[in-house]
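Trainee: what's the 3D shape of this:
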Amino acid sequence: MLFTKEMKSKLLQNINSPEDLRLLSEDQLPLVAKELRDFIIDIISVKEGHLGASLGVIELTIALHYVFDTPNDLLVWDVGHQAYGHKILTGRRDNFHTNRQLGGISGFPKRSESHYDTFGVGHSSTSISAALGMAIASNLKGDFEKQHIAVIGDASIASGMAFEGLNHAGVTDANLLVILNDNAIGIDPSVGALKKYLTAVKEGKNPRQNNMIKSLNFDYSGPIDGHDIFAVIKELKRLQKIKGPKFLHIITTKGKGLKQAEEDQVKYHAPGKFDASTGEIHKKIEENLPPKYQDVFGLTVLDLARKNEKIIGITPAMPSGSSLNFMMNEFPARAFDVGIAEQHAVTLAAGMATQGMIVYCTIYSTFLQRAYDQVIHDVALQNLPVIFCLDRAGLVGEDGATHHGVFDIAYLRCIPNLIVYAPRNEIELQNILYTAQLGLQHPIAIRYPRGRGVIANWQTEHFSKYKKTEIGKSIEIKTGSNVAVLSNGTISNNISLAVAKITNPDNIAHYDFPFVKPLDENQLHSIFKTFKNIITIEDGVVKGGFGSAITEFAAAHNYTSKITVLGIPDEFIEHGTVTELQQYCKIDVKSLEILFSTY
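Mentor: Below is the predicted model of the structure:
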């Protein structure tokens, strides 16, 4: 195996489970921490992954498994970005190099992977509720000695769900320990009044009698230095003997142990490949490449905002990931990072829309799932023209099942009043962003993928040359005689590449349907009257998605053409590169080439 001799040190190489860790003396644990940190840095520098969060909790991770009887005591990590050290200490050291790769271990805690992973995570702010549920269940079973620990960050604890869990836990006798890992940052710096409160606590400016956690009936302790492993162990041992809800506040530094990661915590959250010894990130050749879709969004909205003072931007804790930071930097009074609070983001946007503001609410597709009721009840039911910009739609790659944005077409197209659109390329994205602020009478969801587009010169030749998009219209990309291929979104590019490779391209007609709702029914009538074979292709789930909309249309109008629906199968797709996952779903260029060759 690639990572063995030079990367395993004397102590870590003999730790195959927390039981082995507990055989060591406390004096040996700082060396374990150093070895564990170096091990993570060495592998992530080559294999990539989430770096900073795991480096920040090395001492805490060791202390938790040293003090508590895991897995009998139940440990829940919030989000899971910070769980690499946990995975390495719980029997996955020798295959940690497969992290986030196809067939390898997951980048997040996963119940099917290890009995030490007590709860599957990937989205934030779930740990307190999950651990409380476990603690109440233990009480009901008569197991009053079992410990239940939730580790949550200061960005995640600001989410509504975390407060719901705290509110409930405070009126129970559940044996629950909530550990707040306070490093003042999630992916981007933490925001909001709670951050200011926690900062005041850390600086000793907040009187203990006004402690908000204590007021919720938690036994509060801290803040303590989360990198002082002896202090952490001492406090965990004390709390281990206290019954009921407890709260430990620890202070850590994200990226601890790698100078560059400590100094640039946003960039080193997931830095890509870098030099393990110097920390220098390997530069990627990005000249003359097509733009990232997130940058097309961010730069276009900024340009539109310069011309229209009613334009507002909202994101729940993803300013850099969504590129709303371009607008935030220039118009800080009109662009808002509301923290990890998707429900609030959607209803905040709805409130602004009632007052005539034009609101671009940018949320990763997988995270909009967390605000589904607000989309229906607060936006669509009132027919408020909020503009939802769904970044990371479709397969996202190595983050896997918790992060793929493959459900949005299915869960959005059933909502009355809501327009659902997916651009074929970055110019179409720019044009729909422009069109959306011209006075749409309905809310719209615009979905676009992670990664780069296909037009390298988009800014020099197309930027600000906006064209109005006609709502509900499809596009005939290519004529053909035998089979009609209907696509939605950027998967259209795979189809064009595949058709170009077959020997009988004249057999294939290709139509792009950017609007899943409303569908271009006039075009569909023409297609079904012309073709006996129809293939639909999308990068969303086939159950309830774009293809389902086409089959519903055919059934409603008694068309009998054979319809083949391609997309994401009815299962949760695991981690791997986007290309590997498209191959698995048979929507990659090669699979489509083989299919088209049969017609």
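
Trainee: only C-alpha atoms for contact and neighbour calcs from this point on.
Mentor: Noted.

Trainee: ok, for the spatially most central residue of the chain, nearest residue in space, not its chain neighbours?
Mentor: In the chain, the residue lying closest to the centroid (C-alpha atoms, centre = their mean) is H403, at 4.6 Å. In space, and not counting its chain neighbours, H403 is closest to T366: 5.5 Å by C-alpha to C-alpha, 6 or more residues apart in numbering.

Trainee: Could you do V121 as well?
Mentor: Nearest to V121 is V79, by C-alpha to C-alpha, 6+ apart, at 5.3 Å.

Trainee: pretty sure that neighbour is touching S125, no?
Mentor: Yes - judged on C-alpha atoms under 8 Å, V79 makes contact with S125 at a distance of 7.0 Å.

Trainee: Compare these two (neighbour count), which wins?
Mentor: S125 (29 against 22; other C-alpha atoms under 10 Å).

Trainee: Using the three-state scheme, assign the more buried one.
Mentor: coil (DSSP: H, G, I helix; E, B strand; the rest coil).

Trainee: Next, the structure of the following sequence, for comparison with the previous one:
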Amino acid sequence: MNKADNLCGCGDYPLLKSIKHPSDVASLDPEKLPMLAQELRQCIINTVSKGGGHLAPSLGVIELTLALYSSFDFEKDRLVWDVGHQAYAHKILTGRYENFHTLRQKDGISGFPRMAESPWDHFGVGHSSTSISAVLGMAVASDLEGDGRNCVAVIGDGSMTAGQAFEGLNQAGDLGKKMVVVLNDNEMSISSNVGALSSFLSRKLSHPGLTRFKKDIEGILKQIPKIGDDLAMYAKRTEDSFKSFFTPGMLFEALHFTYLGPIDGHNLEALNDVFEQVKKLDSPCLVHVLTKKGKGYAPAEENPTYFHGVGSFEPETGRAAKFKGGLPSYTKIFGDTLCQLAEKDEKIVAITAAMPEGTGTDCFRNRFPERFIDVGICEQHAVTFAAGLATMGYKPAVAIYSTFLQRSYDQVVHDVCLQNLNVNFFLDRGGLVGADGATHHGVFDISFLRHIPNIVCMAPKDEAELARMIATAIDYDGPAAVRYPRGVGVGAILDHNPRILEIGKGELLRDGFDAAVITIGSRVWPAVEAVEEIDEETGKAVAVLNACFAKPLPEEELRDIFSRFKKIMVVEENAKAGGLGSAILEFAVENDLMDGHKIKTLGIPDQFIEHGTQKELRAELGIDKEGMKKSLMELMKV
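Mentor: Sure thing, here's the model as predicted:
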């Protein structure tokens, strides 16, 4: 057995090994495609079971992927996956089979399409709902070049809920350029009767010959004196009514898309037939396919939510791999604390953007369903919706991953902060998130929030402080944001009733004589450990200030630090540009505190950070305990 035989886990994949170029899929005997689909499924299951990943979405589009590569030539044509966690089979078929075992590992294959990784990844997609806009841009470019490319977007039904998807559809229908949108609908069940009839209607009503015939008939009807226009309109309405009775395509037809479907997304023959028809159209087309998340792997089919993004598991049973520990995650602490506060305050409303489990608000949904709102993948709407609630005296808790709040920056500024409304943002995954990589690291929130007037920004050092900050944000009469990291805490004991913190008050955890470290959030306890080891090894005493607040800064404590120490280091798990270190330097300059001080800042440099474990990335960036020790020793010249 050669090296490639076992890279994706146990088992042999003879058909996969035979795919040396994506075009080999099209030349494969159609009868072998189901076998290739099975090999793809097994390869993906074995790989994800070892290192985690987005399993259910990728298993659901195996046949769709094969049909696309059987029908189109993506060396010339263009393909964009939305969102990119559907793209594992695409990666395997485009020259990355032998390296697929490195999926989401440091220096390995990204979990999302990435243009820098492969020429077959035509657009990077880590955040959802961007594919239609991107593909429309490609289609317009193709039209300008006159090269006749087919430009295809594959978008999930969840991604289709976002406003940008409809903005793209609206513009595409208006421009009328040749492009294909494949709507991957994995929420509906597949009915063979309705599916067969819809497939028949789609093929017949969209056939190029019939399309030309309809245009000719319309022209003839319009030439009839006096009643021609009315007859043409009646004929069009009759066709639309007939199609809408059997298919859900009228919305897309109204946007000037030719609608085909619903099609069984696991029927290779039906998919290939439809895509062959699509290629002959010269205007926007939407193909509606029905798929099943986790298809072909029983545990994922039964629990697609769990297997949407999963850690290591036993491939035979689907049971999660056992890990030592047992400390609760910051996500769970947030959810439990919010529920605890909501029991006493009926004005608290929880809002999430299609991620109740991911943000920990599922417990709130179960206990207070009337005060829980999942808006779908609509972060912009979520923020303005929360602002509307706040105008009526409610206390909305908007739970969104840090990276996804970027999508609603304008709403945070104008709809919340400008009006000084009591909207609370709870930003999970603040900092480095690990294997999901550059698109998901939440390393910009301090930078893009702290310069907005009226907002308060906090980050806890541990679980107990997170609970206090949640209570503080809810109590504060104005916009507030709490960012906290992915993963488990340090084992801090929670207060029975989380106390309200004083806004803009820091916490001196350790005093010293030789230097000071100012830090916040996840870097606080590693900083304490670093200075304790320095003390033991060198006798140097270094103070540690937990800033607690990135805005407003703990000015009293900062003045004390600058008055007593000439050597100061600031550490954060946020972009250095505009982050806590930048804020402290601005404060020192504006208050004439820079009198012979030597200041070093540690954080995320001016670059996008790729995937790897949190431990690996923190070490590489020098913001773990060892990195802090090294920088402090250099600062003190020990």
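
Trainee: quick one on the thing from earlier: what's the spacing between the residue nearest to H403 of the first structure and R392 of the first structure?
Mentor: Computed as C-alpha to C-alpha, to the nearest Å, the T366 of the first structure to R392 of the first structure distance reads 8 Å.

Trainee: residues shared between the contacts of the two?
Mentor: H404, G405 (C-alpha atoms under 8 Å, 6 or more residues apart in numbering).

Trainee: who's more crowded, the two?
Mentor: Ranked by neighbour count (other C-alpha under 10 Å), T366 of the first structure and R392 place R392 first, with 26 against 22.

Trainee: got the contact list for the equivalent of that one over in the second structure?
Mentor: Residue pairing (TM-score structural alignment): R392 of the first structure is matched to R429 of the second structure. Contacts for R429 of the second structure (C-alpha under 8 Å, 6+ apart) come out as Y401, S402, T403, H441, G442, R483, Y484, P485, R486.

Trainee: buried set for whichever helix or strand G219 of the second structure is part of?
Mentor: Counting by DSSP states H and E, the element that carries G219 of the second structure is helix 208-222. Across helix 208-222 of the second structure, burial judged by 16 or more other C-alpha atoms under 10 Å covers P208, E218, L221, K222.

Trainee: which among those residues gets closest to F562 of the second structure?
Mentor: P208 (75.6 Å; C-alpha to C-alpha).

Trainee: dump the residue contacts of that closest one.
Mentor: Counting by C-alpha under 8 Å, 6+ apart, P208 of the second structure has contacts Q277, K280, L281.

Trainee: how about the second one, what's its partner in the first structure?
Mentor: Alignment note: K280 of the second structure maps to K241 in the first structure; criterion TM-score structural alignment.

Trainee: on that earlier part again, how much space is there between the residue nearest to H403 of the first structure and L395 of the first structure?
Mentor: 10 Å.

Trainee: sorry, back to before: what sits against the residue nearest to the centre of the first structure?
Mentor: Here H403 of the first structure is in contact with G122, T366, V396 (C-alpha under 8 Å, 6+ apart).

Trainee: hmm, 10 Å instead?
Mentor: Residues near H403 of the first structure by C-alpha atoms under 10 Å, 6 or more residues apart in numbering: 122-123, 364-367, 392-397, 573-575.

Trainee: among these, which are in helices?
Mentor: S365, T366, F367 (DSSP state H).

Trainee: any idea what the second one aligns with in the second structure?
Mentor: What it means is T366 of the first structure. Per TM-score structural alignment, T366 of the first structure is aligned with T403.

Trainee: Now for V79 and S125 of the first structure: what residues contact both?
Mentor: Applying C-alpha under 10 Å, 6+ apart, one finds that V79 of the first structure and S125 are jointly contacted by V151, I152, G153, S156.

Trainee: Please report how far the equivalent of the last one over in the second structure lies from D410 of the second structure.
Mentor: Residue correspondence to the second structure (TM-score structural alignment): S156 of the first structure is matched to S159. Counting by C-alpha to C-alpha, the gap from S159 of the second structure to D410 of the second structure is 20 Å.

Trainee: out of those two, which sits in the more crowded spot?
Mentor: Remark: of S159 of the second structure and D410, S159 carries more neighbours, 23 against 14, as counted by other C-alpha under 10 Å.

Trainee: Contacts only, for the more buried one.
Mentor: So S159 of the second structure contacts 82-83, 127-131, 165, 183-184, 354, 376-378 (C-alpha under 10 Å, 6+ apart).

Trainee: can you pick the most crowded of these?
Mentor: Busiest of these [other C-alpha under 10 Å] is D82, holding 31 neighbours.

Trainee: show me what contacts it?
Mentor: 112-113, 123-132, 153-160, 182-184.

Trainee: Grab the nearest non-local neighbour of it.
Mentor: Once flanking residues are discounted, D82 of the second structure sits nearest to I155: 4.6 Å by C-alpha to C-alpha, 6+ apart.

Trainee: Span of stretch 14-30 of the second structure from start to end?
Mentor: Stretch 14-30 of the second structure: ends 16 Å apart by C-alpha to C-alpha.

Trainee: Give the aligned range of that stretch in the first structure.
Mentor: The aligned range for stretch 14-30 of the second structure in the first structure is 10-26, by TM-score structural alignment.

Trainee: after the longest strand belonging to the first structure comes which helix or strand?
Mentor: Assignment by DSSP state E gives strand 533-541 as the longest strand of the first structure. Counting by DSSP H and E, the next helix or strand C-terminal to strand 533-541 of the first structure is helix 546-556.

Trainee: average gap between the helix or strand following that next one and the second structure?
Mentor: Counting by DSSP H and E, the next helix or strand C-terminal to helix 546-556 of the first structure is strand 562-568. When the second structure is superposed, strand 562-568 of the first structure averages 0.7 Å from its matched positions, counting by mean C-alpha distance after the TM-score superposition for the first structure.
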